[in-house]
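Visitor: Task: produce atomic coordinates for the following.
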Amino acid sequence: MNRSQRRLRRTGITDADFEKQSIDEQLATLEAQTEVAQATTIGAINNHRRGIIDPLDEIATVNARYETTSTRIAQQSTTSSQQISRLDHIGRLLRTIVRMAKTNANLRDIAEQLLHGDIAVASSAISEANEMLLELEDDIYVRALHKQFVWARAAARAEVERIFGEMIEIQQKGSLSEMTVTFVAMGRYDGEPFENAVTLGDLVFAMRELDLVYSHMDQLADSIADQWLLPLLQSPALPLNISQMRHAASLSVGAFKRAANDSLVALTTSEKAAEHCSLVQEQWSKVLGFVHDYVFYECADDYADLLLHMGRRLWKRVWPTLNQTMVSRLAPDVAALSDAQCLTPLAEIEHAWVSAGLLPAVTCVPQAARELLQTHVAARRCDLLSAASEILASEDSSCSLVGPLCDAFEGKKKGKGAKGTAGMMDTETMVFPRCSVSTQAQMLVDFAHETISLTSSPSDLLHVHAVRDAFALYRCLIPQRLSVLDTKQAFIVHNDCMYFCHHLPTLAFRVRPHWPEELQATSTFVDLLASFRVLAKEALSLVLDHVRKVVIREMGVWNQQNCLQDGLEEAERNLQIACAQVAQTAHIADAHLPSQTHLGVVGLLLDVVAALVTRRLQEVSVAGDSRARALLRLIAPLLDLDRLFLCASDPESTNTAKRKRAPIAKYSSEWNNLQAQITRLSSSM
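Guide: The predicted structure follows:
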């Protein structure tokens, strides 16, 4: 009895009889035949013996009749929803049965394919079976198929790994490392010879389908790096031999005794290091060519991604040693690193890997140069900041006079005469005025000028940032000390900040033409001026607010209305003490502040006293001759403060005849009001 007769016997109806049935009869027949096909498929899954009846033929017959019924229902307009529902159920069940039968057939064929050496076909069948299993619902029969799938995949993986070990063999014999690649494998499976030879392309395809390719390529790359590339980096003169036969090729390197000048220890100059790199590139190119031509024999173009993956693995393995041993020898200092050609030998090695398709782009060598430069920059910047910190941590109480008047006085003592002084006074607005500046601030400005003058092309930005950091460090430290500074120290802090503001705009003008264009456009210190001006104003405001409060407190009864109606003894004593406080502060300001700033300070403090005195004098409406004379004598200490507005061109001159008086009303807003009250009292005398 042939297969067709057995099928007709199982189904019990011919195709002609099926077409004569009504739709409901056809649906009933399909339901019955689908159940029979399902039972047959399940039996085939559970029966592990060879030679079992393949259920795919019977399923194909049922599937053809399903298509016939589906077309007939689609053409009729009187089809009920129940019929459509029954047809959909049959279709879903039939599709599941088809997947189960195909999966079972594929899994049963794998063992046969492995027997004949068709590892590519077997691995493809396993991949297809895996996709089908993922589409099936989880039930007892799917779990049975999954067990068969696991067994078949394990058998295929074991066979592929065995063939991989035979086709790519690495041996270590004493001081000799040898790798043999066989292009075609004529092996055996279960004692039977392969009907089809296995090529390297088939092996790589099977490994990819079975998810083995990346792990094995990584192991192979690590072995090549450790036994060939790294020894050749240490000693590129090692004997390297490549031999090719008809069906195989071999690569060997012998670790014989090295010459004294053939190791990394002997690389004492950058020229020797460059020559060493050239030899390493030559030897490595042979190893990489062997990998490209023989490990991927006639399939490198088809598996370019795997070749790139292996190349990245090799480079990742050798680059740390290459970077650590060669970069510092090719560029021993930043001066050598400034030469763009110093790392060319390393760049040529990396470019050889890119040309062989083992790396996507050149990235590591430029990055190594940047990291080396950054390391130098960080160390140099740390040194510069340490120097700036030592300056700011030094004693800051000492100060000295700076500015054109001080310079003119020294020139006068050297015989330059007063004419030079007059010339400098004409340009006073263009230069820094005479005042006391702390030694600390002068050292910081000298440090800034010296640091900027050291600029060289690889570290221009380093020195610019170091100077900015030094001034930023000053701004961070000074505000914490302002609250505990005395009057002199506060005035010197003000002068220091103005001294910085004088030097910052022109700090880099002399060296700026030697900078790169992008650095010239962006590197400036002008933006620091505003913060130092604010700090100078804050230092001056704090001390003046304190002195102002002290003067107001010392004025005593002058803060009370009609305090001049009774006795004047206490008012006279309070006014003398307050004026003495103003004179003391003015003396300190005259000794340390610039002339214009000193006059402004005196005018501000004078206004505090003059405002109270003017207000109290206004309360005295009518005064006789004796009363007016008494009041004028009372305010005499205040009028004597006009001597504080004398300016000297010579900072060490004590002769008042050589001092000129500044217009008091320009700096004191209350002086004219006081003079008006004095005039009123004088008219009553």
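
Visitor: CA atoms for contacts and neighbours, from now on please.
Guide: Fine.

Visitor: Counting by contacts, list what the longest helix along the chain packs against.
Guide: Longest helix in the chain by number of residues, with DSSP state H as the criterion: helix 81-115. Under the contact criterion of 3 or more Cα pairs under 8 Å, 6 or more residues apart in numbering; DSSP states H and E, helix 81-115 touches helix 23-46, helix 56-75, helix 119-135, helix 140-167, strand 188-189.

Visitor: now that helix: how far from the chain's centre is it?
Guide: 56 Å (Cα atoms, centre = their mean, to the nearest Å).

Visitor: what angle sits between that helix and helix 119-135?
Guide: 150 degrees (axes from the mean of the first three to the mean of the last three Cα atoms, to 10 degrees).

Visitor: List the buried residues in helix 81-115.
Guide: Across helix 81-115, burial judged by 16 or more other Cα atoms under 10 Å covers 87, 90-91, 94, 96-111, 113-115.

Visitor: another one to check against the first:
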Amino acid sequence: MARGSRRYRRSAAAAARDDTLDFAQLSGDAQLSALEALVDDARTTTYEAIGMHSSDAPSARIYGADPLDAVATANEKYETAREQQQQQQQGDAAADAQLDNIGRALRAVVRLAKAHANLRDIDEQLQHGDVAVAASAVAEAAALLAELQSDPDSPKLIARASVEILNTILIKKRAALRAELDYVAAETYKISAHGPIADVAVAFSIASNADGVPYENHVTPSDLFFALAELGLARARVDALADGLVARCFVPLLRNSSEPVAVVRTKIGATMSIGAFVGPRSETGPADPVERCSQVRDKWAVVIDFVQSDIFHDVDVADDHADIYAYLGSRLWESLCPLLRESLLVPLVPDVAASIGDTQQLVPLLELEEKWLAAGLIAADALHIKAAVRDLLQAYVSKRRRGLLTTVASVLAIDDANTVVVGGDTSLIDASGKSAGHSKKSSKKVSADASLAFPRCSISARAQMLVDFARETIALTTVAQEDAENAPSTAALYFYAVRDSFCLFRCLTPRPGADDPKHAFVLFNDCEYICHHLATLGLRFRDKWPPALQASATLVDVVASYRSLARASISPVLARTKDRIHHALGNWTQSGWLLADIVEDQSLLDKAENSLALASSIVSQIAGVAAAYLPDSMHLRVLGLLIGPIAEAVSGRLRQAALIRDSVARALLRLVSAVLALPDCFRYQQANALSSETLAASKGARAPIAKYCPEWDALISQIDRLKKISAQISTTAF
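Guide: Model (predicted):
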């Protein structure tokens, strides 16, 4: 720009600032030049003020120019020029565009200057105790800086360095204000507990800061809530306050309604004490649920009045901080409503369905909820207790369901080692869910329903109790149809009580160790027994269920988890037993060890024979336990799985002894005699029969070992070869 132009702009700006001259009398170009000069001066003044503020110069506040004065002057002249432009009938497009550019630059400078002005006095405001004013200033400065950063034209109009400086200052001032508010909140509300005694103290005003320096203006709860709301911290502080009130006030009074509550109020604060008593103390309150509910209603009313009048002291909860007050109430009710249902509503629900219509004893509980509604702590659409009382039949069913599950859980939690024999012809379950009898008259029907038979085995008494409970409870899903309106939800509650009971069994049943075959086998049978009934349990009642329950209710999906549990229960025992067998076999499973080399050495021969005898005895031990508890089919599969490694190791060694004498063959036959006795374990210990005639005929029968142990045929072929060698040579020698 030429020097003449600069001198012209400076003179125009000086003329615009001169109060003795009328800015409106200047020409259009002169006005625009003057406005540009004023905006530049305001921008420069703002930059200088920000720089001095960032350096914490002590003279900045005393001697530094106020950017707002320059901004106000420029803004006033800009409005004058804008009015004159609008009054002109024929505008100049270039002049209009230049004025718009000046307006955008001015608005950016205004935001920057206001943000600086808001942050400039934060420290002083905190020293005076004006936390509400400081919070408003911080919030406004943050909004102005956010507008500057989101404006795409801002980098062309404002130096980015100045914006970054103010952002840094904003972070520091916000942190200082938050620390001050944390101190004020901690001093305003103190919730403490000393053993069974809890105190909630509220200070109506805070007179000094954390360093003990007095405030010029005391901080009140209203100032605190306003400042927290401005910074967006109100809900976090209310959450902490709600958690303290629930844990120290409401829950202790709910658990023991006899706890005394005392409130002491003074001009400077109030204190509520819970549990401060003299004399003997009751641990739970009255046994009568109605009286207990009445006591809780009265004690909670005292706490609610304390919240309304003291925690929100000098606050108009219906106007000033209605949102914070309502949020506190919703947080409290959200935590307490489930406890109310469990501790007060359930005991008040009648134990007999015929008494459901009498709701007189529920009046204290309804009055308790009405007190919360009258205090404004909950809304009319949050009356969950009233809704539960309205649907008292469901509450009755829920109470009975809870009682049933509690009984199931208590029984399952007992480590009961008792077992019962089920399945076979003694407890065959037909399609209707009934046990088949032993008479000849029913034998044909039993045979026809053989596909639904469960094999004879031993299960735990707990598993039998669980299935009995499931049968009785699922039968109630059809009784619920008497009330057509509540039938779907009532039937669903009973149905899901059955599902929950099966989940409880899986959770509460201890897992067996690898050295506990009995427990593992019984748990395996339990899982198979439960799976058997899960597959057919709903078959009998499905047609009588409500349509919604018919469409979604199933128990078959639970079968997979029980199958997995069955495998997990028996696999460690079998793996551990196979490891023991492998260790007992010793050299029989190692390479480079030939039978022909040890036949002539009696000590080595005895050692090899003892190894086979030990491995065979391990199988016999497991066979005895499996025969006593497992069904025949699983018992035989387990034996085949355990005998397989022995048969494979022995047949492999015998195969290596190709060219041997008759004496060696006889020695080898004596050596493996313990293994050859293992087929005796394959006798049916429990006849999986469908009639008493079949049961009698099957006693003493032996299952084909090759069916369950594929390695056995290879061993028998080697044994036959040894027998032929021994027989042929012996005949020739004779």
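
Visitor: Pull up the aligned stretch in structure 2 for the longest helix of structure 1.
Guide: Under the alignment (TM-score structural alignment), helix 81-115 of structure 1 falls on residues 93-127 in structure 2.

Visitor: again with stretch 474-490 of structure 1
Guide: Using TM-score structural alignment, stretch 474-490 of structure 1 finds no match anywhere in structure 2.

Visitor: Need the contact partners of that stretch.
Guide: If you take Cα atoms under 8 Å, 6 or more residues apart in numbering as the criterion, stretch 474-490 of structure 1 is touched by 392, 397, 532, 535, 539-540, 542-543, 585, 588-589, 592.

Visitor: ok, those vs residue 636 of structure 1, which is closest?
Guide: For the contacts of stretch 474-490 of structure 1, the residue nearest residue 636 of structure 1 by Cα to Cα is residue 585; the value is 19.0 Å.

Visitor: What's the separation between the closest one and residue 578 of structure 1?
Guide: Look at residue 585 of structure 1 and residue 578 of structure 1: by Cα to Cα, to the nearest Å, they are 11 Å apart.

Visitor: Go through the host helix or strand of residue 444 of structure 2 and flag the buried ones.
Guide: Taking DSSP states H and E as the criterion, residue 444 of structure 2 maps to helix 443-448. Neighbour counts using 16+ other Cα under 10 Å place 443, 446 of helix 443-448 of structure 2 among the buried residues.

Visitor: again with stretch 132-150 of structure 2
Guide: By 16+ other Cα under 10 Å, the buried positions in stretch 132-150 of structure 2 come out as 132-142, 144-145, 148.

Visitor: Also stretch 201-215 of structure 1?
Guide: For stretch 201-215 of structure 1, a neighbour-count test (16+ other Cα under 10 Å) marks 201-210, 212-213 as buried.

Visitor: re the thing from before, between residue 585 and residue 578 of structure 1, which is the more surrounded one?
Guide: Neighbours were counted for residue 585 of structure 1 and for residue 578 using other Cα atoms under 10 Å; residue 578 has more, 25 against 20.

Visitor: give the contact list for the more buried one.
Guide: Residues in contact with residue 578 of structure 1, defined by Cα under 8 Å, 6+ apart, are 551-552, 554-555, 609.

Visitor: from the residues you listed, which single one is nearest residue 421 of structure 1?
Guide: For these, the nearest to residue 421 of structure 1 is residue 609 (36.2 Å; Cα to Cα).

Visitor: helices and strands around the helix or strand harbouring the closest one, which ones?
Guide: Element membership for residue 609 of structure 1, per DSSP H and E: helix 595-619. Identification of packing neighbours for helix 595-619 of structure 1 by 3+ Cα pairs under 8 Å, 6+ apart yields helix 529-554, helix 569-592, helix 664-667, helix 671-683.

Visitor: go again using 7 Å as the cut-off
Guide: helix 569-592, helix 664-667, helix 671-683 (3 or more Cα pairs under 7 Å, 6 or more residues apart in numbering; DSSP states H and E).

Visitor: roughly how far is that helix from the heart of the chain?
Guide: In terms of Cα atoms, centre = their mean, the gap separating the centre of helix 595-619 of structure 1 from the centre of its chain is 58 Å.

Visitor: circling back: only the buried subset of the contacts of stretch 474-490 of structure 1, as a PyMOL command please.
Guide: Restricted to buried positions by 16+ other Cα under 10 Å, the PyMOL selection for the contacts of stretch 474-490 of structure 1 reads:
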select buried, resi 392+532+535+539+540+542+543+585+589+592
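
Visitor: would you turn the contacts of stretch 474-490 of structure 1 into JSON lines with distance to residue 481 of structure 1?
Guide: Compiled in JSON lines, these are given as follows (distance: Cα to Cα, whole Å):
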{"residue": "392", "distance to residue 481 of structure 1": "12"}
{"residue": "397", "distance to residue 481 of structure 1": "13"}
{"residue": "532", "distance to residue 481 of structure 1": "15"}
{"residue": "535", "distance to residue 481 of structure 1": "12"}
{"residue": "539", "distance to residue 481 of structure 1": "10"}
{"residue": "540", "distance to residue 481 of structure 1": "13"}
{"residue": "542", "distance to residue 481 of structure 1": "12"}
{"residue": "543", "distance to residue 481 of structure 1": "13"}
{"residue": "585", "distance to residue 481 of structure 1": "20"}
{"residue": "588", "distance to residue 481 of structure 1": "20"}
{"residue": "589", "distance to residue 481 of structure 1": "20"}
{"residue": "592", "distance to residue 481 of structure 1": "19"}
